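*Asks:* the following comprises the amino acid sequence and a computationally predicted model.
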Amino acid sequence: MNVVVVESPAKAKTINKYLGPGYKVLASFGHVRDLPAKDGSVLPDQDFEMFWEVDTASQKRMRDIADAVKSSDGLFLATDPDREGEAISWHVLDLLKKKKVIGDKPVKRVVFNAITKKAVLDAMANPRDIDTPLVDAYLARRALDYLVGFNLSPVLWRKLPGARSAGRVQSVALRLVCDRETEIERFVAEEYWNISALLKTPRGDEFEARLVSHQGKRMQRNSVTNGDQAAGIKALLEGAAFAVDSVEAKPVKRNPGPPFTTSTLQQAASSKLGFSASRTMQIAQKLYEGIDIGGETVGLITYMRTDGVQMAPEAIEAARAAVLDQFGPRYVPEKARLYSTKAKNAQEAHEAIRPTDFNRSPDKLRRFLDSDQMRLYDLIWKRGIASQMASAEIERTTVEILADNNGEKAGLRAVGSVIRFDGFIAAYTDQREEGEAPEDGDDEDGRLPEINAREALAKQKVNASQHFTEPPPRYSEASLIKKMEELGIGRPSTYAATLKTLSDREYVVMDKRKLIPHSKGRLVTAFLENFFNKYVEYDFTADLEEKLDKISAGELNWKDVLRAFWQDFFAQIEDTKELRVTNVLDALNEALAPLVFPKREDGSDPRICQVCGTGNLSLKLGKYGAFVGCSNYPECNFTRQLTSEGGAEAEAGGNEPRALGKDPVTEEEITLRSGRFGPYVQRGEGKEAKRSSLPKGWAPADIDFEKALSLLSLPRDVGAHPETGKMISAGLGRYGPFVLHDGTYANLEGIEDVLSIGLNRAVTVLAEKKANPGGRGRTAAVALKELGEHPDGGAMTVREGRFGPYVNWGKVNATLPKGKDPQSVTVEEALVLIAERAAKDGGGKSKAKKAPAKSAKAKSEDGAAAKPKKTAAKPKAAAAKKAPAKTATKAKTTKKSAT
């Protein structure tokens, strides 16, 4: 019997069916060990020695794998075919060697790009050894990310309170978003005019032509810059005679794009399906690992972490055969299409993402897939099959028209396209590929009627429309991924994790699918650009990625790369010791002037305090982050919250609040304000004025007089309890909405409940609280979905909680990612979330079940000392105090680490 190790239980289940009774397939559940999120996990002064930690869940899994290997004939490491997969195999093998269970048993590495029976059996028949250079590249990347995050983040915490972390790729991606926002702020709109004429042929057909020249001068889109110029040209055309100067019809071929890579799939899924990058990868992972198709679990797509654009020869032949069968011989090109990537630093060791069987058309799989799976598979199948189809043949007609008004001349042009043969477009029957040819029967520039050279045209109407240039658009997830790929920043497997980190850190916010930098993100970026500029430069980051790729190719020594990086980085960290907070604030005031000091409508100096008239406004740093304050504090207590929109004029202490109306009882003014701790409403003035913060989900722009009055009326009396006769009240407290009776609090779901709850329901909620005193005023959460048994025993369920849906296993509660549908959670996703939550709890001090922290002498799972006594080369900036529980380097998780 042979043991086969893969990452996920779903993958293990599928492969076990393919291999039969002579094999035992076990899952590692991703990485089995990681660098502990504490000082000393990577020691530069000890030649970058790295100390790994195995979490509790992985220890049990490794024991199961070790027990199986003891009685086996051999070991096959069948983790994913990329750098992370190679690293998981290396970790598993290293731990098994330390457990001394390998002995002289043969150990082989097998890789397959698709989980199909043929691909798996072929891989098992052609094993290899672990790819050492690929593992070295993983070690270098992991060490770099640790050294940057764990040493740079403490500098941020000390010099820029409120900042949470910095990262080697994360911070550069954030800079892209912030730089675009700066471009938008500095953009000055310019006026331009479009001029066109509606003309009629002698046969009575109308068409539109646009101005392209005037008095022999070529006219660009923004050549006409004012209304007077536009009016003059329009007058010329109004009185001109029009004649066709030339008609040219030119055939044009449109070629299909290559199959998807990781980044192009994420871009297409974002723009066409509205999926986030992480959602796309979750669905693609499921399609790759296998779907139950009529009682058989089948992998539907090839491996989804790749930047290769080429398909395997047998896949190309299968695609061409499917084209012949489904579209006919004319749609099969004479030769197979071959593609090469244009992305910087791309590695083409793996296939592009494609269907494992082109005969499984989306229609055949519709009943086996859920809605999102179906939509993504449809996208992949169409792109894959179209990549091997004939070119579309389009006839593009250009008509040049001369307008003459008593010798004053202008030129106009009309363009139209007609698809003569749809070619690969036939694959897209219900959607259009971005940047490619239109669908069958659709016109790129519109159809033109029959137009002949030298014939006269009748003028119907002349249009002159005013426009203004627009700033560059904010990045979407798709366009940011595309930009990162163009610059060579990060790798395909890291994009989703990088974007998620920026969102989780609240460095960016998503608005209408556009990424807007939060004030926190802009502060961090400005700080890094001023004091660590080299490490957020695009070229430097791309060059480092190139070096990591050369390590994986065996062209560079990984420790040489680390030594060169650490020497300069350590010196930069040391230099920050002399950096004063005042230096930081001065630099940020200048770098973020449009954000910190937005222009005032009256034209006054935005840096002078409007309250006292003499103080200078400046950024201030508090416990909860940055805000704007007056230099005359405490005589002047003017403050303004710093927001991503430049900060609304909502300050405390003599500011300019927004009046909402007068209280009908007290006749005091009710106003909307914003302070250091966020927006709030206030009745009256002075220290005794009644105030109420805005509850979660209520935006300042939506607050009107009625809402403000209802907040200021809290707590409100609901009614007397029928048993005690004592009053029940409802209010908004430190821990959220509640009802109160005789000293007993019971939590409510939202502010709407506080404002609308009646006596009967309030009594019920209080009774449930009494029956469930440990539930903080809530009944036990009802399971939304049963997931089955955890591998370590105990039921797993998806539940609805106070802060949203979460996965529950025993005492472990793991919140679902934002936007995740509770009903779509799979067992594999739940196991990863639970393992992450358990790992994080293991580093805190609030959970009763966690193991005590290891000392320097404590033994790790593999029997080696967890960490030797440190020598002195760690930067004091990072080693001066014990790291907080949350650092830039993630705690141990069971899923793949990401840059």
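*Replies:* Looks like it arrived, so ask away. Predicted, not measured: the structure shown is a model, and the values here were computed from it.
*Asks:* CA atoms for contacts and neighbours, from now on please.
*Replies:* OK.
*Asks:* residues in contact with stretch 192-205?
*Replies:* Here stretch 192-205 makes contact (CA atoms under 8 Å, 6 or more residues apart in numbering) with 206-211, 221-227, 230, 234, 237, 412, 449, 451, 455-469.
*Asks:* equivalent analysis for stretch 239-256, please.
*Replies:* With contacts defined as CA under 8 Å, 6+ apart, stretch 239-256 is touched by 386-406, 424, 436-437, 451-459.
*Asks:* so of those residues, which ones are in strands?
*Replies:* Of the positions in those, 392-405, 456-459 sit in strands, assigned by DSSP state E.
*Asks:* sorry, back to before: and the contacts of stretch 239-256, which are buried?
*Replies:* The neighbour-count test (16 or more other CA atoms under 10 Å) marks 386-404, 424, 437, 451-452, 456-459 as buried among the contacts of stretch 239-256.
*Asks:* ok, back up a step: give me the ChimeraX select line for the contacts of stretch 192-205, limited to the buried ones.
*Replies:* In ChimeraX syntax, the buried subset of these is picked out as below (16+ other CA under 10 Å):
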select :206,207,208,209,210,211,223,224,225,230,234,237,412,451,456,457,458,459,462
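*Asks:* inside strands: which ones of the contacts of stretch 192-205?
*Replies:* Those of those lying in strands (DSSP E): 206-211, 412, 456-468.
*Asks:* would you map the strands across the stretch 1-150 of the chain?
*Replies:* For the stretch 1-150 of the chain, applying DSSP state E, counting those that start in this stretch gives strands covering 2-6, 23-27, 42-43, 49-50, 74-77, 107-109.
*Asks:* what's the closest of the ones you listed to Phe531?
*Replies:* Among the strands of the stretch 1-150 of the chain, strand 42-43 comes nearest to Phe531, with 23.9 Å by CA to CA.
*Asks:* for Leu619, give its distance to Phe627.
*Replies:* Taking CA to CA, to the nearest Å as the measure, Leu619 falls 6 Å from Phe627.
*Asks:* what about the two, which has more around it?
*Replies:* Relative neighbour count places Leu619 above the other of Leu619 and Phe627, with 24 against 21, counting by other CA atoms under 10 Å.
*Asks:* wasn't the more buried one part of a strand?
*Replies:* Yes: per DSSP: H, G, I helix; E, B strand; the rest coil, Leu619 lies within a strand segment.
*Asks:* correct me, but it touches Ala593?
*Replies:* No: if you go by CA atoms under 8 Å, Leu619 and Ala593 don't touch, sitting 10.1 Å apart.
*Asks:* any idea how far the host helix or strand of Phe565 is from the middle of the chain?
*Replies:* Applying DSSP states H and E as the criterion places Phe565 in helix 558-575. Relative to its parent chain, helix 558-575 has a centroid offset of 29 Å by CA atoms, centre = their mean, to the nearest Å.
*Asks:* next up, a second structure to put side by side with the first:
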Amino acid sequence: MKKKLVIVESPSKAKTIEKYLGTDYKVVSSKGHICDLATSGKGGLGIDIEHDFKPTYRISKEKKEVVKELKNLASNADSVILASDPDREGEAIAWHLARELGLSTEDNNRVTFHEITKPVVTQAIQDPHKIDMDLVRSQEARRILDRIIGFKLSKLLQNKIQSKSAGRVQSVALRLIVEREEEIRKFVPEEYWSVEAKVKKGNQTFEASLTKVDGKKAEIHNEQEAQEILDRARSHPFTVVSVTSRKKNKPPKLPFTTSTLQQESSTKLGYGAKKTMSIAQKLYEGVDLGGTTTGLISYMRTDSTRLSPLFVSDTETYIADTFGKEYSGTAHQKNSTNAQDAHEAIRPTDIHQTPEAVKPYLTNEQYRLYSMIYARTLASLMADAKFDVTSAKFAADGCEFSASGQTMVFDGYTKVYSKYEKQTTTLLPKLKPEEVLPNTTIDASQHFTEPPARYTEARLIKELEEKSIGRPSTYASIIDTLQKRAYVTLEKTSETSKTKVFRPTEQGELTNSKLQEFFKKIINVQYTADMEKNLDIIAEGSEDYIQFLRDFYDDFEPLVEKAYEKMPKKELEKVGRACPECGGDLVYRNGRFGKFISCINYPTCKYTENADDTLAELEKTEKICPECGSRMQIKKGRFGPFWACTAYPECKHIEPLKEKAKPKPTGEICPECGSELVERVSRYGKTFIGCSNYPKCRYIKKTPKAAKKEQDAAEQTAVDTAAENTVEAPVENAA
């Protein structure tokens, strides 16, 4: 009996879905895209611009066997169902599959899964629909735009200034980073002073800040002005002017979109955008929970904060049963103006799948990300946190000071989200108007204004989203490309800080400078944001995408022609020596890992050497590859320099630059296998103690600090468990 063939993108997703659908279905993977624009035709664009931008697609070399197998399976199947991801890119993949497999776009052969759970998958299979050709046209227009801009600008920059590439969104992101660096360079610090009163009443001490002087906002520019205010304030009684109390509600944050997940993951977990999306993909596709494979989160590429009514209803019941009815809140939704709202927010597929319940089946990274998604979603449907806020004003000879304190009276959503959002409690003593506070010390402090902060990954992603540049699903690849092209570096703000910020490289600044000189009309925030709006309109079927492309090209092509004519060509800096292999001049070039020396005749001659004097001197020592006999040279990688065979890729032999230090015996015995413990050095240069029987035994001795942290965590878990099993007094009584 013939089976129904279901084609998805991911192999791991295929295994999960096949288990749900049973023996009547065969589920296979296309392993992502099977086609892309060809690199043939005029300019290698794969697009016939003169004939309505007609694209030419080719099957990727590595996908030819995949397509051959899919055709064979389709010809022997009862029917074919296309189940690629539920977004524009997924719709385009479904269309390419239909075209290659000879399927009609008029048939109901397309299904989408917004979460990989058995009920959702089986329901979707029963309700197929046509391929959405408006979405396909929108994605095709995006791909054509990216190809034209990317190919033409990249070729221009390679020819003129030796930059590797440019792109429709990539280059705007680079512009933001460079502009921020220029702001920092131009910034001139300005001196200012603040005045603080330290007040003691009874056993309590609090601080009040100077806010006004003679009824006007306090602005103190130098030490003389600060001293004049100190003399006034210190010579008069510090008196309470007014005390006010109010209630304040703090609502929970909305559930995650792709962008906010990437931002929060960066700041709270330390995961980059690329890593975050990779972990989320696995959680979406499915995890084996002790014999049952299920997706733990809904689709992770979304710009919507909407939650399905069914999920909201289930979660409201869960909140009431678990925490009490007073913790139940209301579902909120607030989408950006350019949100597609095609999917729900990122959420758990089942609110009863708590992080602790699935922890045994997850990696540490999966557990940490899932815990944050779970807590954020649950918190978004809980009640506001409630505070009592007290504000007080004080005066001393026309100098007005202010202080405030707050106390949480109801924890609300913070009951589940306090780990990711710290709340502070500050108390003021009981105060009465006209009360004089004699135990007051008033001092002034000097400060200087600071330049705007450089972009972290989180800040850059937030900026891109707020300015409607690109799509959240593309942010990870944009950031990755900027680093790979050596246009920016991601560096720690200090040796002790974990925060990393983007800095443009010399080549990045040159690239931005030339793009702004010749393509300012195209490579700017507003033009890029307007493009995204037009692509959305095409997806809705409300705009002719051919006319949209024609309007763009009429603006773009004259700029390219002018740049070829007017942009000066940057000459490569010569080293002053001849290439030992072909006799050509040796020149300096910029690579991903910094400056290096190569032959001017590249790619005909591929000779390279290090620009670093120390490494260059070391490289003069002739080293021969033990596997093929070719000369070896020093290369730089993400973990530093290493020896590599010059016959690469035919020979892939590599060696560390320095001989690895032999493990040093410690005299201790491994508690797991009885072998000797030794001192080792990790690839990051950190010393640790591990088993000499590695890799058979992977025991690593914890440092006293790590052991203490683990013990504290265990004790806290015990306290939390005990608290959960204790009936709490009503909040009002506790307060």
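*Replies:* Noted; the coordinates are in hand. This is a predicted model, so every value here is computed, not measured.
*Asks:* which secondary structure elements does the helix or strand following the helix holding Phe565 of the first structure contact?
*Replies:* The helix or strand immediately downstream of helix 558-575 of the first structure is helix 581-591, counting by DSSP H and E. With contacts taken as 3 or more CA pairs under 8 Å, 6 or more residues apart in numbering; DSSP states H and E, helix 581-591 of the first structure sits against helix 519-531, strand 617-622.
*Asks:* ok, Thr305 of the second structure - contacts?
*Replies:* Leu254, Pro255, Phe256, Thr257, His332, Gln333, Lys334, Asn335, Glu344, Ala345, Ile346.
*Asks:* most neighbours, which of these?
*Replies:* Within the contacts of Thr305 of the second structure, most neighbours by other CA under 10 Å means Ile346, with 31 neighbours.
*Asks:* what sits up against the helix holding Phe565 of the first structure?
*Replies:* 44, 47-48, 136-137, 139-140, 143-144, 151-152, 155, 532, 547-548, 551, 875-877.
*Asks:* could you pick out the buried ones from these?
*Replies:* Buried by 16+ other CA under 10 Å: 44, 48, 136-137, 139-140, 143-144, 151-152, 155, 532, 547-548, 551, 877, out of the contacts of helix 558-575 of the first structure.
*Asks:* keep only those of those residues that are in helices.
*Replies:* 136-137, 139-140, 143-144, 151-152, 155, 547-548, 551, 877 (DSSP state H).
*Asks:* could I get the residues you listed as a markdown table with distance to Trp566 of the first structure?
*Replies:* As requested, those are exported to a markdown table (distance: CA to CA, whole Å):
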| residue | distance to Trp566 of the first structure |
| --- | --- |
| Asp136 | 17 |
| Ala137 | 16 |
| Leu139 | 15 |
| Ala140 | 12 |
| Ala143 | 10 |
| Leu144 | 9 |
| Asn151 | 11 |
| Leu152 | 12 |
| Val155 | 16 |
| Lys547 | 14 |
| Leu548 | 15 |
| Ile551 | 17 |
| Ala877 | 14 |
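*Asks:* now flag whichever of the residues you listed is closest to Arg513 of the first structure.
*Replies:* Using CA to CA, Leu152 comes nearest to Arg513 of the first structure of these, at 30.2 Å.
*Asks:* quick check: that closest one touching Arg164?
*Replies:* No: Leu152 of the first structure is beyond contact range of Arg164, at 10.6 Å (criterion: CA under 8 Å).
*Asks:* aligned to Val6 of the second structure, what sits in the first structure?
*Replies:* Mapped onto the first structure by TM-score structural alignment, Val6 of the second structure lines up with Val4.
*Asks:* would you map the helices across the stretch 301-450 of the first structure?
*Replies:* If DSSP state H, counting those that start in this stretch is used as the criterion, the helices of the stretch 301-450 of the first structure fall at 313-327, 362-365, 371-386.
*Asks:* buried deepest among those, which one?
*Replies:* Sort the helices of the stretch 301-450 of the first structure by mean neighbour count, taking mean count of other CA atoms under 10 Å, and helix 371-386 sits at the top with a mean of 21.
*Asks:* with the second structure superposed, average distance for it?
*Replies:* Superposed on the second structure, helix 371-386 of the first structure shows a mean distance to its aligned partners of 0.6 Å (mean CA distance after the TM-score superposition for the first structure).
*Asks:* what residues in the second structure pair up with that helix?
*Replies:* Helix 371-386 of the first structure lines up with residues 364-379 of the second structure when matched by TM-score structural alignment.
*Asks:* contacting residues for the closest residue to Gly775 of the first structure other than its chain neighbours?
*Replies:* What sits nearest to Gly775 of the first structure in space, not counting adjacent residues and going by CA to CA, 6 or more residues apart in numbering, is Lys769, at 7.0 Å. By CA under 8 Å, 6+ apart, Lys769 of the first structure lies in contact with Ala746, Gly775, Arg776, Gly777, Arg778, Thr779.
*Asks:* same thing but at 10 Å, please
*Replies:* Residues near Lys769 of the first structure by CA atoms under 10 Å, 6 or more residues apart in numbering: Thr744, Tyr745, Ala746, Asn747, Val763, Gly775, Arg776, Gly777, Arg778, Thr779, Ala780.
*Asks:* same deal with Asp136 of the first structure?
*Replies:* Listed by CA under 10 Å, 6+ apart, the contact set of Asp136 of the first structure reads Arg83, Ala87, Arg142, Leu548, Ile551, Ser552, Ala553, Gly554, Leu556, Asn557, Trp558, Lys559.
*Asks:* next: Leu369 of the first structure.
*Replies:* Contacts of Leu369 of the first structure (CA under 10 Å, 6+ apart): Leu287, Ile291, Asp292, Ile293, Pro362, Arg375, Tyr377.
*Asks:* go ahead and flag the most central residue of the second structure.
*Replies:* Central residue of the second structure (CA atoms, centre = their mean): Ala273, 2.2 Å from the mean position.
*Asks:* what residue of the first structure matches up with that one?
*Replies:* When the first structure is aligned by TM-score structural alignment, the residue opposite Ala273 of the second structure is Ala277.
*Asks:* how about that match, nearest residue that isn't a chain neighbour?
*Replies:* Of all residues not flanking Ala277 of the first structure in the chain, Ala496 sits nearest, at 4.9 Å (CA to CA, 6+ apart).
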